[in-house]
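Participant: With the sequence up front, the predicted model follows.
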Amino acid sequence: EIMLCYPGTIAILYYRLAHSLHRLGAPFLARLISDIGHSLTGIDIHPGAQIGGSFFIDHGTGVVIGETAIIGQRVRLYQHVTLGAKRFPADDKGVLIKGVPRHPVVEDDVVIYAGATILGRITIGAGSTIGGNVWLTQSVPPGSNVSQAQMRND
């Protein structure tokens, strides 16, 4: 049931195959398989991303993981999480430079809740929790708990 009905598990299976092909020097085939997984699940994982074991995506629709993202062990993501780039660097002629690390590093044992957007080459320290709908563009140390600002009713 899990292998057939859970989109997060299905997306990870497609990613693992696509990542292997990407590392073997077959980027077109890797992107094709990645796109099939995206079409089936609504989860977009670039085959160049580096993802550790025991990775879990719960629900998953709308998850985006960029090409240079690095994800550690035992990381959990919920739906609509983006691990993206702030911008694509360009050379002095305006030509985009590919392959430059521009996506987040998520260390081991991190939980990222629904709707969080994490942008740029920042690090989410091990054991951190990132709350739902958080917009994050700065690194956080291990053990952090990041949530939206609370409104005061004085």
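Facilitator: That came through fine.
Participant: going forward, measure contacts and count neighbours with C-alpha atoms only.
Facilitator: Fine.
Participant: Next one: residue 36 from residue 42, what distance?
Facilitator: Residue 36 sits 10 Å away from residue 42, going by C-alpha to C-alpha, to the nearest Å.
Participant: the more surrounded of these two?
Facilitator: Counted by other C-alpha atoms under 10 Å, residue 36 and residue 42 do not tie: residue 42 has more neighbours, with 21 against 14.
Participant: Wait, that one touches residue 62, no?
Facilitator: Yes - here residue 42 lies in contact with residue 62, judged by C-alpha atoms under 8 Å, at a distance of 5.6 Å.
Participant: Now do the strands in this protein.
Facilitator: Secondary structure of the chain by DSSP state E: the strands cover 44-45, 50-51, 56-57, 64-65, 70-71, 76-77, 82-84, 105-106, 111-112, 117-119, 123-124, 129-130, 135-136, 145-146.
Participant: looking at these, which is closest to residue 25?
Facilitator: With C-alpha to C-alpha as the criterion, residue 25 lies closest to strand 50-51 of the strands of the chain, at 15.3 Å.
Participant: All the helices of the chain, in order from the start?
Facilitator: 2-5, 7-23, 27-41 (DSSP state H).
Participant: Can you tell me which of the ones you listed is packed in deepest?
Facilitator: Ranked by mean neighbour count, the helices of the chain are led by helix 7-23 with a mean of 20 (mean count of other C-alpha atoms under 10 Å).
Participant: Against which helices or strands is that helix packed?
Facilitator: With contacts taken as 3 or more C-alpha pairs under 8 Å, 6 or more residues apart in numbering; DSSP states H and E, helix 7-23 sits against helix 2-5, helix 27-41, strand 44-45, strand 56-57.
Participant: quick one: it to helix 27-41, angle?
Facilitator: Angle, helix 7-23 to helix 27-41, by axes from the mean of the first three to the mean of the last three C-alpha atoms, to 10 degrees: 180 degrees.
Participant: Identify the residues contacting helix 7-23?
Facilitator: Helix 7-23 is contacted from outside by 2-4, 27, 29-31, 33-34, 36-38, 40-49, 56-61, using C-alpha atoms under 8 Å, 6 or more residues apart in numbering.
Participant: same thing with stretch 103-111?
Facilitator: With C-alpha under 8 Å, 6+ apart, stretch 103-111 has contacts from 66-77, 83-86, 118-130.
Participant: Mind checking which of these are buried?
Facilitator: 66-77, 83-85, 118-130 (16 or more other C-alpha atoms under 10 Å).
Participant: now residue 50, nearest residue through space, not along the chain?
Facilitator: Spatially, and ignoring its direct neighbours in sequence, residue 50 is nearest to residue 70 (4.7 Å; C-alpha to C-alpha, 6 or more residues apart in numbering).
Participant: before we go on, here's another structure to hold up against the first:
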Amino acid sequence: MDRADSLLQGYPNPCRVVHVLQLLHNVMFPGKWDPETVPYNQLESFLAEKLEQVRDALLPELRRALPFRWMGQAWKTEGYETLDADGIAEESVRVLDAFLARLPVVRDLLIEDVKAAYDGDPAALSYAEVKLAYPGLAAITSHRIAHEFYTLNVPIIPRIMSERTHAETGVDINPGARIGHGFFIDHATGVVIGETTEIGNRVKIYQGVTLGARSFPLDENGNPIKHIKRHPTVEDEVVIYANATILGGDTVIGRGSTVGGNVFLMESVPPNSFVAAKHPELRILKR
């Protein structure tokens, strides 16, 4: 039973899920977390070994997670087809194979993210620096991995992955957020991107940005209605500067727009707009 007071037995193990996430980071950027450099002539065998480790570690966690498709509290109001033990085992293998088949696509997206970070930050002196040291890229890497599980309707596991990365980088991206290619988070810390956010291609945001919800409707029992659009849409080639807050599922930031720092926005803006907050009066006093 999924109850607030129930014991955590039979759930996906967070430590093992994080281990899988680390393995997948190493698949996306081979050698990043290995003590020895991976020679090019050994790359194929290196990746094969890591993917086999992913398969072995992930399959048991999928089997534990999938029952929460229908055991989770939210699904009690929505309904979901249940599976027996054999069905869970079969579905776990199907999900795992579907996820692994998507990894080349994820890798291609991350290459574009690396390029976006290098091109978007004059302080970046090499692609290696971006891959090894940029917390924004680490957060995006975890998100793109977690999002694949989310789209495959895997409960719990994607959220464990995203929250581990949130703790490490200060970037909180819900696994459900849809993000296009060439995405760059500069400085990273304090960024919040909600579940139903949609972000286009070649978007750049700075630290402290929130793409959040205004409010959400409740059902007849007073429970929040899940899976409705409640976070903003950010179209292609938008720049959002530090500490801007953009709220609401109906809010659309038009293509090519710039949102200035400290803006609080709950309405749509047309393409190629510049949105700025009125500066407060400054006083410079003699000490």
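Facilitator: Good, I have the coordinates. Please read all numbers here as calculations on a predicted model, not as lab measurements.
Participant: Next, the TM-score between them, please.
Facilitator: The TM-score (TM-score structural alignment, normalised by the length of structure 1) is 0.95; 153 aligned residues with a C-alpha RMSD of 1.4 Å.
Participant: possible to save the helices and strands packed on helix 7-23 of structure 1 as CSV with distance to residue 113 of structure 1?
Facilitator: Converted to CSV, the helices and strands packed on helix 7-23 of structure 1 look like this (distance: least, C-alpha to C-alpha, whole Å):
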stretch, distance to residue 113 of structure 1
helix 2-5, 21
helix 27-41, 18
strand 44-45, 17
strand 56-57, 10
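Participant: gap between residue 245 of structure 2 and residue 277 of structure 2?
Facilitator: Separation of residue 245 of structure 2 from residue 277 of structure 2 (C-alpha to C-alpha) stands at 11 Å.
Participant: Please say which of the two ends up with more neighbours.
Facilitator: Legend: neighbour count by other C-alpha under 10 Å for residue 245 of structure 2 and residue 277, higher for residue 245 (21 against 13).
Participant: Surely that one touches residue 259?
Facilitator: No - look at residue 245 of structure 2 against residue 259 with C-alpha under 8 Å: they stay out of range, at 9.5 Å.
Participant: so how far is the first residue of stretch 169-186 of structure 2 from its last?
Facilitator: Criterion C-alpha to C-alpha; first-to-last residue distance in stretch 169-186 of structure 2 is 12 Å.
Participant: Show me how far that stretch is from its chain's centre.
Facilitator: 5 Å (C-alpha atoms, centre = their mean, to the nearest Å).
Participant: for stretch 215-227 of structure 2, same thing?
Facilitator: How far stretch 215-227 of structure 2 lies from its chain's middle: 24 Å, per C-alpha atoms, centre = their mean.
Participant: ok, now stretch 251-258 of structure 2?
Facilitator: Stretch 251-258 of structure 2 has its C-alpha centroid displaced from the chain centroid by 21 Å (C-alpha atoms, centre = their mean).
Participant: Now distance to residue 110 of structure 1 too, for the helices of structure 1, in CSV please.
Facilitator: Below are these laid out as CSV (distance: least, C-alpha to C-alpha, whole Å):
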stretch, distance to residue 110 of structure 1
helix 2-5, 22
helix 7-23, 17
helix 27-41, 23
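Participant: Which stretch among these approaches residue 143 of structure 1 most closely?
Facilitator: With C-alpha to C-alpha as the criterion, residue 143 of structure 1 lies closest to helix 7-23 of the helices of structure 1, at 25.1 Å.
Participant: Specify, as a residue range, where that closest one falls in structure 2.
Facilitator: Using TM-score structural alignment, helix 7-23 of structure 1 corresponds to residues 135-151 of structure 2.
Participant: mean shift between that stretch and structure 1?
Facilitator: On superposition with structure 1, the mean distance recorded for stretch 135-151 of structure 2 (mean C-alpha distance after the TM-score superposition for structure 1) is 0.5 Å.
Participant: State the distance from the counterpart of residue 197 of structure 2 in structure 1 to residue 94 of structure 1.
Facilitator: In structure 1, the residue paired with residue 197 of structure 2 according to TM-score structural alignment is residue 69. Shown here: residue 69 of structure 1 relative to residue 94 of structure 1, a distance of 24 Å by C-alpha to C-alpha.
Participant: and if you look at residue 22 of structure 1?
Facilitator: Residue 22 of structure 1 is 27 Å from residue 94 of structure 1, where distance means C-alpha to C-alpha.
Participant: What is the burial count for residue 149 of structure 1?
Facilitator: Residue 149 of structure 1 has 7 neighbouring residues, counting by other C-alpha under 10 Å.
Participant: so how far is residue 246 of structure 2 from the residue mapped onto it from structure 2?
Facilitator: Under the alignment by TM-score structural alignment, residue 149 of structure 1 pairs with residue 278 in structure 2. Shown here: residue 278 of structure 2 relative to residue 246 of structure 2, a distance of 16 Å by C-alpha to C-alpha.
Participant: And for residue 150 of structure 2?
Facilitator: Going from residue 150 of structure 2 to residue 246 of structure 2 by C-alpha to C-alpha gives 24 Å.
Participant: got it, and residue 97 of structure 2?
Facilitator: Distance, residue 97 of structure 2 to residue 246 of structure 2, by C-alpha to C-alpha: 37 Å.
Participant: same thing with residue 104 of structure 2?
Facilitator: Here the criterion is C-alpha to C-alpha. By it, residue 104 of structure 2 lies 32 Å from residue 246 of structure 2.
Participant: With residue 109 of structure 2 instead?
Facilitator: Distance of residue 109 of structure 2 to residue 246 of structure 2, given as C-alpha to C-alpha: 25 Å.
Participant: Same check on residue 120 of structure 2?
Facilitator: Distance from residue 120 of structure 2 to residue 246 of structure 2, by C-alpha to C-alpha: 22 Å.
Participant: again, but for residue 194 of structure 2
Facilitator: Per C-alpha to C-alpha, residue 194 of structure 2 is found 11 Å from residue 246 of structure 2.
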